[in-house]
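1. quick one, structure for this:
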Amino acid sequence: MSPLIHIVDDDHQLRQALGGLLRSMDYDTMDHPSIETFLRADKPARPGCVLVDVRLPDGNGLDLQARMVAHGVLQPVIIMTGYGDIAMSVRAMKAGAVDFLTKPVRDQDLFDAVTAAIERDRTRLGRQQGETELEGRYARLSPREREVMALVTQGLLNKQVAAELCLSEATVKTHRKSAMQKMKARTLAEWVRLADRLGARDHGLKV
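-> Purely as a prediction, here's the structure:
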């Protein structure tokens, strides 16, 4: 899928001009006259970014960034600014914006900023997809397999896990082998790393 660029600006002509330029670069675009219309719009799960004027009728670039976080919209933001708003744009960058562009926006500056933002978003989506897949593997474990995984990846030996869970060591080995296969962990070290990733996401692996 082509990357999708959201253009948030109350100037219709500017939205049209930017949209035409971005489409000539093989990007898809959606334009929005205000923060509110952007937040209400359906946003396909595609790599992209948000190109927003620093000043809008219903807020500014900083307001948009804060509201995007509150709505779970995590795409990178590029701020467009007039010369008098550079200080606000710097604050927006400190709050997480990828770049700010001074109007009138130069074609090459726009291309460079959008390219960097899309690359950042592709990385985010790839990481997100990987975490979702990992959570799916973990969800296929039985409750007992999760207990065994929690204890083994904390460093307990099979016989210690058996004593902790009141199981035979052979049973622990069976659960351990099954859990590792479901998690697609080829080695204990890899299994520990997967457990750390899950634990960081509050899956309650520690018992």
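2. alpha carbons only for contacts and neighbour counts from here, please
-> Noted.
3. just give the closest residue to L18, not the sequence neighbours.
-> I7 (7.8 Å; C-alpha to C-alpha, 6 or more residues apart in numbering).
4. counting contacts, what elements does the host helix or strand of that neighbour pack onto?
-> Applying DSSP states H and E as the criterion places I7 in strand 4-8. Applying 3 or more C-alpha pairs under 8 Å, 6 or more residues apart in numbering; DSSP states H and E, one finds that strand 4-8 contacts helix 12-24, strand 28-32, strand 48-53.
5. need the contact partners of that strand.
-> 15, 18-19, 27-35, 38, 46-53 (C-alpha atoms under 8 Å, 6 or more residues apart in numbering).
6. and if you look at stretch 28-45?
-> Contacts of stretch 28-45 (C-alpha under 8 Å, 6+ apart): 2-12, 15, 19, 22-23, 56-59, 64, 68, 71.
7. here is the second sequence; please produce its structure so I can put it next to the first one:
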Amino acid sequence: MESLETEIERVAEPVVYVIDDDKHMRDALLDLFLVTHRQASAYASGSEFLAAVDTTGPGCIVIDLRMPGETGLDVQSRLISTGSRMPVIFLTAHADVAASVRAMKAGACDFLTKPFVAHDLLAAVENAIRMDGERRKLEAERDHVEALAHTLTPREQQVMFGVVSGLMNKQVAYELGISEMTVKLHRMSVMRKMHSRSLADLVRKVEKLRKN
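-> Purely as a prediction, here's the structure:
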């Protein structure tokens, strides 16, 4: 099994996805992100974007709120329906309080009004990518712990949950109807399989399992 560090290192470089029906705006945004050394690609519509991009990958979306046909809010709804958690930043030429509230309630990271200050947009993008990276790291840690936990036998799992709940070996033995020596052997196996060098580390890992 690969180490957690190796799994995290394999994550691809984040991409900024621009969705805007205005070609001049798409080109300007691409230039802005490329100058700041961010990978970026642009699409004229939400449908074009969704057909071409794996929305489970790392990055964020910068999308125009008002586009002909499918609006930015429509695209956001479609992303949510597919289970995508990629951060979304909305751009709009019209201050629309109702739309901004709806977008933020649905999980949008930011809502900027055109003409926007380049620094503000870049700051919003950096924040969105940072948040996305932190979420992905936590999910990778949880998945790694789940994979380790799946290597345990049912009895080892019982011993593990007993130990992390604060029970002593003899108490776990009494609860499970086995000998204290058997508990000690299972405990050693649990520590090895869970890649834990201390009880505190094992407790932290089990907490990740319980938060799932």
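8. report the TM-score for the pair.
-> Remark: TM-score between the superposed chains equals 0.85 [TM-score structural alignment, normalised by the length of the first structure]; 201 aligned residues with a C-alpha RMSD of 2.2 Å.
9. quick one: what's aligned to T153 of the second structure in the first structure?
-> Under the alignment (TM-score structural alignment), T153 of the second structure pairs with S142 of the first structure.
10. hmm, I was thinking of A28 of the second structure
-> In the first structure, A28 of the second structure lands on A17 (TM-score structural alignment).
11. coming back round to it: out of the helices and strands packed on strand 4-8 of the first structure, which one sits most buried?
-> strand 48-53 (a mean of 27; mean count of other C-alpha atoms under 10 Å).
12. quick one: the helix or strand that that strand is followed by aligns where in the second structure?
-> Sequence order places strand 55-56 as the next helix or strand after strand 48-53 of the first structure, per DSSP H and E. Mapped onto the second structure using TM-score structural alignment, strand 55-56 of the first structure spans residues 66-67.
13. one more: stretch 95-105 of the first structure?
-> The aligned range for stretch 95-105 of the first structure is 106-116, by TM-score structural alignment.
14. start to end distance for that stretch?
-> 22 Å (C-alpha to C-alpha, to the nearest Å).
15. residues in contact with it?
-> 76, 87-95, 100, 104, 121, 124, 128.
16. redo that, cut-off 6 Å
-> 88-93 (C-alpha atoms under 6 Å, 6 or more residues apart in numbering).
17. quick one: buried residues of that stretch?
-> For stretch 106-116 of the second structure, a neighbour-count test (16 or more other C-alpha atoms under 10 Å) marks 107-112 as buried.
18. cool, stretch 63-72 of the second structure as well?
-> So, applying 16+ other C-alpha under 10 Å, buried residues of stretch 63-72 of the second structure: 63-67, 71-72.
19. can you name the residues in contact with it?
-> Contacts for stretch 63-72 of the second structure (C-alpha under 6 Å, 6+ apart): 18-20, 90-92.
20. in what helix or strand does M68 of the first structure lie?
-> Going by DSSP H and E, M68 of the first structure is part of helix 61-70.
21. name the SS class of the residue most central in space within the first structure, please.
-> Centroid check for the first structure by C-alpha atoms, centre = their mean gives R124 as the closest residue, at 4.1 Å. Secondary structure, DSSP: H, G, I helix; E, B strand; the rest coil: R124 of the first structure is helix.
22. rewinding a little: how near is the match of A28 of the second structure to M25 of the first structure?
-> For A17 of the first structure, the distance to M25 of the first structure - C-alpha to C-alpha - is 13 Å.
23. kindly report the same for A113 of the first structure.
-> For A113 of the first structure relative to M25 of the first structure (C-alpha to C-alpha), the value is 13 Å.
24. likewise V172 of the first structure?
-> 57 Å.
25. between these two, which one's more packed in?
-> Each of V172 of the first structure and M25 had its neighbours counted (other C-alpha atoms under 10 Å), and the higher figure belongs to V172 (26 against 10).
26. translate the more buried one into the numbering of the second structure.
-> V172 of the first structure maps onto V183 in the second structure, by TM-score structural alignment.
27. report how many residues lie close to D42 of the first structure.
-> 8.
28. aligned counterpart of it in the second structure, please.
-> By TM-score structural alignment, D42 of the first structure lines up with V53.
29. how close does that match sit to F161 of the second structure?
-> V53 of the second structure is 41 Å from F161 of the second structure, by C-alpha to C-alpha.
30. which residue, other than its chain neighbours, is closest to L110 of the first structure?
-> Per C-alpha to C-alpha, 6+ apart, closest to L110 of the first structure is L101, 7.3 Å.
31. good, wrapping up.
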